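Asker: Just to be clear, the model below is a prediction. Sequence and coordinates:
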Amino acid sequence: MKQAGFLRVCSLVLILALSVGCGKSGPQEFVILSGSENESLEPILHEFGEEHDVTIIMQYKGSVDIMRELSQEGTLPYDAVWPANSLWISLGDRLRRVKHAKSIMISPVVFGIRKSLAQELGFIGQEVRVRDILDAIRQDRLQFMMTSATQSNSGASAYIGFLYALLGHPDILTLADLHSPELRQDIQELFAGIHRSSGSSGWLKDLFLTGNYDAMVNYESMIIEANQELVRKGQEPLYAVYPVDGIVFSDSPLGYIDQGEDDEEKEALFQALQAYLLSDEVQETLSRFGRRTGVGGVMGEVDTTVFNPEWGIDVDRILSPIPLPSAEVIRAALTMYQTEFRKPSLTVFCLDFSGSMKGEGAAQLKQAMELLLDQEQAKEYLINASSHDHTIVIPFNSRPQRGWQTVGNDTQELAALLSQIKALAPGGGTDIYTAAQHGLQLMAEMEQLDTYVPAIILMTDGKSEGSFAGFENTWRRFGLDIPVFGILFGDASAGQLEDLARLTRGRVFDGRHDLVQAFRKAKGYN
């Protein structure tokens, strides 16, 4: 087996060498469009690159962005694609440019629950079903973190698994199933248990490590990585719970993007890379990163410091993943998640309309808000509003200005809000802290705040006046887990926004090159 894998790699390397020797210089760069869950594997790719005198460049995007990139016409700026799941290639590759796709590794999507809580819930050593988890949420015994199903594969996979389980595990999920009133109630109550959300599986894991959280839905490999860090810090690890009636695998396919240029050299390089990743030696290395490499997820002898049975990791049991529905049903399910099923968002937009925003800055800011509030545009990115979302807009300069609020997704109300934003004129100084404090105050005064996924999205283009300490005191006094997602633009201080993000367990998005896309990504986190 090992000899066969070695010979396959050698033969492809020979083909690559011959193509270089026939008058063509070897490619200097090889760009892979990838999900963020592969970031920890970069050392493996760099080793291949050094051996073949090529720079492997990983461009990380969320699953929806990968799908959208693949659907674009014209030449793509990528040589290969490596999403978390084949479904994103199926949904996006309308022009059938992806070829030679093979699964490199697999990782089931699981619940990681603090071990003491898993014990209290009776989940340790037992077969757990999705309805067992739903019962714990209904009894206010469990809250969890999960990525957005419309922005990240781990969230989408978990969501599809939940649908199957709550519908009684049908042979195949249909459009009619999605409109079941019982399903609507069950899935909404399950998602009511979400405490924090994210647009990235890797960032969700990092977020978990920064706060006092009980559980998260993520790849098994991310649970393993989190546990390794928790144990290193002397903290309680997570226990992996595999819902037996709703398991979905991430199959991590690596495919070549055929640009129609008949580039045999680059294609040979891809095949050499793919063979390298599938070789026994590298597959063994991948297992040390917590990735399953056996057929059907069943592995032989493993490193128990990685696949630790004390963490609930079970590599001996055959996991039966659910069958994925058609592309049409997946698209409909994702739309219904965004507009009907998910826990509602409470979003405060703090928008910098100081004097330095005159001209292009204000124009881009208004364009970004149009993308979010115009539901025809928003649905292209699966960030459209639900009927229960609550949106607050606070323009500011050296102090907060009169703002506006709207509830729901009525297109006329959202259009009216957009018109008010477009009528704003920049002027004055900049104080991000007072604006963010004002937004925090409005949230703290709301009844039933726990029925929302709250966030402040703060955009600024200049160095702020005001006091970080004042905001920090207010945030700590309220004791609410409300993140600030900062959007960097113009001459804004990255340090000031990073301070806010670090305090509130938020994140900073760089909008200096594309402000509109930075807003879109930030909105995908709540």
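Answerer: The structure has been received and is ready for your questions.
Asker: only C-alpha atoms for contact and neighbour calcs from this point on.
Answerer: Noted.
Asker: D314 - nearest residue in space that isn't next to it in sequence?
Answerer: Once flanking residues are discounted, D314 sits nearest to F307: 7.4 Å by C-alpha to C-alpha, 6 or more residues apart in numbering.
Asker: tell me the contacts of that neighbour?
Answerer: Neighbour list for F307: 224, 290, 313-315 [criterion: C-alpha atoms under 8 Å, 6 or more residues apart in numbering].
Asker: so which of these comes closest to E42?
Answerer: For those, the residue nearest E42 by C-alpha to C-alpha is G290; the value is 14.5 Å.
Asker: Distance of that closest one relative to S107?
Answerer: 8 Å (C-alpha to C-alpha, to the nearest Å).
Asker: Next, show the common contact partners of the two.
Answerer: By C-alpha under 8 Å, 6+ apart, the residues touching both G290 and S107 are 220-221.
Asker: center of this structure, which residue is that?
Answerer: S200 (2.3 Å; C-alpha atoms, centre = their mean).
Asker: Which residues are in contact with that residue?
Answerer: 36, 62, 147, 151-152.
Asker: L14 too?
Answerer: So L14 contacts nothing (C-alpha under 8 Å, 6+ apart).
Asker: so it is in which element?
Answerer: helix 2-21 (DSSP states H and E).
Asker: Buried residues in that helix, which are they?
Answerer: 6, 8-9, 12-13, 15-17, 19 (16 or more other C-alpha atoms under 10 Å).
Asker: With stretch 264-276 instead?
Answerer: 265-276.
Asker: A80 contacts K266, correct?
Answerer: No: checked against C-alpha atoms under 8 Å, the pair A80 and K266 is beyond contact range at 10.0 Å.
Asker: Please determine how far G155 is located from I66.
Answerer: As defined by C-alpha to C-alpha, G155 lies at a distance of 15 Å from I66.
Asker: Equivalent analysis for K358, please.
Answerer: 34 Å.
Asker: okay, the two: which has more neighbours?
Answerer: I66 (23 against 13; other C-alpha atoms under 10 Å).
Asker: one more structure, for comparison:
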Amino acid sequence: MKCSAITQFGFKKPALFFVASLFILGLMTACGKKEQATTKENSSSAIVFNVLATSDLKDAEALEAKVKAATGIELKFTFGGTMESTEQVLSGKSKADAAWFANAKYLLSDPQGQSRVKLQEKIMLSPLVIGVSESAADQLGWKPGVNVSWKTVTDAASAGKLRYAMSNPASSNQGFMAVMGVVAASSGKTEALTAQDVNIPIIRDFLKGYRLVGDNSTYLAKKFIEQQGNEGKDSINAFINYENWLLALNNGGKLKEKLRLIYPHEGVATADYPLMLLNESRREEYQKIIAYLKSEEAQIWLAKTTLRRPLSPEVLKQVDYLFPKDQLLIELPFSTDRLLADTLIEAYLNEFRKPIASTFLIDTSGSMKEGTRAADLIQALQFIAGADNSLTGRFSRLTSREKLWMMTFSSKVRDPVYFQVPEAKATVQGQLAKTDSSEKQAVFLQVRNFAENLRMDGGTALYDGLYIALNNMASEKNKHPEYAYSVVAFTDGQANSGRSLEQFKQDYGQLPETVRAIPVFMVLFGEAKERELEELIKITGGKVFDARKTPLATVFKDIRSYQ
């Protein structure tokens, strides 16, 4: 009998009514228990299985629907940068049930990371390779079938013949694995690396070809498409990334010419995309998700959709037409030494990479007094000057040799205040670990004091400030071309003093090409006009960062990955 049918009965005699009442009460109680049990069961199955994933996995986001259809489990991805996501897992602040990274080598090199990860399963594969514009590859003699070594790649980069885009090694997996790949190949070892294996001159030579910096593959792909084949010494002719991204670029129809994928013959570093269980209480759902992801159906879908290789050789045979033929993939050794990894990143930032020169254009208008805007800005500036000792904080602070101009504006633009971080002592092979020198800490203190003394008042002469900042950078660039130049602007409102956007665009068009090559990074918060700032960076290059929903200090860290 259906529970909904109980109310259809009618009784006229009292005795029968009493008996029937007991009968109905029993049925209703039973039905209530059944409905409660069903509701509880549905509620349990509807609990979202949250996965913290690195941003390069956005191309697999459709798995949310596919996993639900196959298993009934509600899967939800949250995407973030490699170091940002790693820090969340290590600190225990992540509320995710699982994490999905390109690889777990860095995370699991830390005892804390090992304790956070309960289980892990590899899902798919993609080797880190070098995509070179076909005409440039021909000029370098890298014809199809020719063996190219990491040394050959490094020599070409050092000579200025290989000019590549790559994600920032301090914040993203691809760049970090590329640098580790150079270390591993130059060591000639087949086992785990140590600090003694880091060949400093070779890393420096390799990084001489590093021309386009960014935090993620989506941004870099867009910029690479824009800049590929441009004239001049700063033109880009190569892209170091995982195979799947480079294959997607070749298939996308937007490149000026296709990329020839180079697999250095000593070996490559391969992403194996482990899905890692963090929440032990979700083990059963995790295992169901793993079973589906490793099924033939899912592996073929992943290969066709994301161009990553299936784990199974048998499944790979079904989709091998998607991938380059006759590529023997040899895996390079990777260090499990966390100290080596961290200090290699520190050495990259403070010694190996092209030094940074930037103007921070800071809105100090009266509207900055509202809420916590001024306090947030001051904190963010202090964080990049050594006040944040977190993992991401350490890798996003001001670096050795860095030049920084702090230029404030309200109704008028004020003269810039200059800071220079001293050069670090040269790294000694086998002794990578360092601490900030007292001279460097003194500059950090000066920057923190500057931030503390900011005062907010007046209007917003944003475009006057930008114009002056760009000209300031151009003058410096002419004198010191060895630096990487940028302008970072922070504003919480619409420009209401000085130049308008249209006037700025006219004046900007008259600037020399060397000035227009300097990217502008805009930070949007408060009442700033998003559409106007997006229009601005279309002509200046760079990127808009939205700090309305993300803490300003976090946005600062993101910006550092693009400088």
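Answerer: Right, received. Where do you want to start? Remember, it's a predicted structure, so these values are computed and weren't measured experimentally.
Asker: just to revisit the earlier point, from the buried residues of helix 2-21 of structure 1, which is closest to T460 of structure 1?
Answerer: L16 (49.0 Å).
Asker: Tell me which residues touch the nearest residue to the closest one once chain neighbours are set aside, please.
Answerer: Residue nearest to L16 of structure 1 in three dimensions, not counting chain neighbours: A268, with 5.5 Å by C-alpha to C-alpha, 6+ apart. With contacts defined as C-alpha under 8 Å, 6+ apart, A268 of structure 1 is in contact with 12-13, 15-16.
Asker: now do 10 Å
Answerer: By C-alpha atoms under 10 Å, 6 or more residues apart in numbering, A268 of structure 1 lies in contact with 12-17, 19, 274.
Asker: okay, the buried residues of stretch 264-276 of structure 1 in a markdown table with distance to L207 of structure 1 and secondary structure next?
Answerer: Listed next are these as a markdown table, based on distance: C-alpha to C-alpha, whole Å; DSSP: H, G, I helix; E, B strand; the rest coil:
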| residue | distance to L207 of structure 1 | secondary structure |
| --- | --- | --- |
| E265 | 41 | helix |
| K266 | 38 | helix |
| E267 | 38 | helix |
| A268 | 39 | helix |
| L269 | 37 | helix |
| F270 | 34 | helix |
| Q271 | 36 | helix |
| A272 | 36 | helix |
| L273 | 32 | helix |
| Q274 | 32 | helix |
| A275 | 34 | helix |
| Y276 | 33 | helix |
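Asker: can you tell me which of these lies nearest to L175 of structure 1?
Answerer: Q274 (36.4 Å).
Asker: Please enumerate the shared neighbours of A80 and K266 of structure 1.
Answerer: In contact with both A80 of structure 1 and K266: 30, 256, 258, using C-alpha under 10 Å, 6+ apart.
Asker: Go through those and single out the one with the most neighbours.
Answerer: Y256 (23 neighbours).
Asker: From A30 of structure 2, how far out is the counterpart of that one in structure 2?
Answerer: In structure 2, the residue paired with Y256 of structure 1 is L277, using TM-score structural alignment. Using C-alpha to C-alpha, L277 of structure 2 is found at 39 Å from A30 of structure 2.
Asker: now swap in G465 of structure 2 and tell me
Answerer: Taking C-alpha to C-alpha, one finds G465 of structure 2 at 74 Å from A30 of structure 2.
Asker: Name the residue in these two with the higher neighbour count.
Answerer: The neighbour comparison of G465 of structure 2 against A30 (other C-alpha under 10 Å) goes to G465, with 24 against 13.
Asker: Kindly state which residue of structure 1 is aligned to T78 of structure 2.
Answerer: In structure 1, T78 of structure 2 lands on Q59 (TM-score structural alignment).
Asker: so which strand or helix has that match?
Answerer: Q59 of structure 1 belongs to strand 55-60, assigned by DSSP H and E.
Asker: Mean per-residue distance, that strand versus structure 2.
Answerer: Superposed on structure 2, strand 55-60 of structure 1 shows a mean distance of 2.0 Å to its aligned residues (mean C-alpha distance after the TM-score superposition for structure 1).
Asker: tell me which strands and helices that strand is in contact with?
Answerer: strand 29-34, helix 42-52, strand 80-82 (3 or more C-alpha pairs under 10 Å, 6 or more residues apart in numbering; DSSP states H and E).
Asker: Which of the three states applies to the residue nearest to D314 of structure 1?
Answerer: When classified by DSSP: H, G, I helix; E, B strand; the rest coil, F307 of structure 1 comes out as coil.
Asker: That one and I104 of structure 1, how far apart?
Answerer: Taking C-alpha to C-alpha as the measure, F307 of structure 1 falls 18 Å from I104 of structure 1.
Asker: quick one: the strand holding Q59 of structure 1 to helix 42-52, angle?
Answerer: 150 degrees (axes from the mean of the first three to the mean of the last three C-alpha atoms, to 10 degrees).
Asker: Show the contacting residues for the aligned partner of V31 of structure 1 in structure 2.
Answerer: Superposed on structure 2 with TM-score structural alignment, V31 of structure 1 falls opposite N50. Contact analysis of N50 of structure 2 by C-alpha under 10 Å, 6+ apart lists 74-78, 94-99, 279.
Asker: try P400 of structure 1
Answerer: With C-alpha under 10 Å, 6+ apart, P400 of structure 1 has these contacts: 350-353, 394, 430-439.
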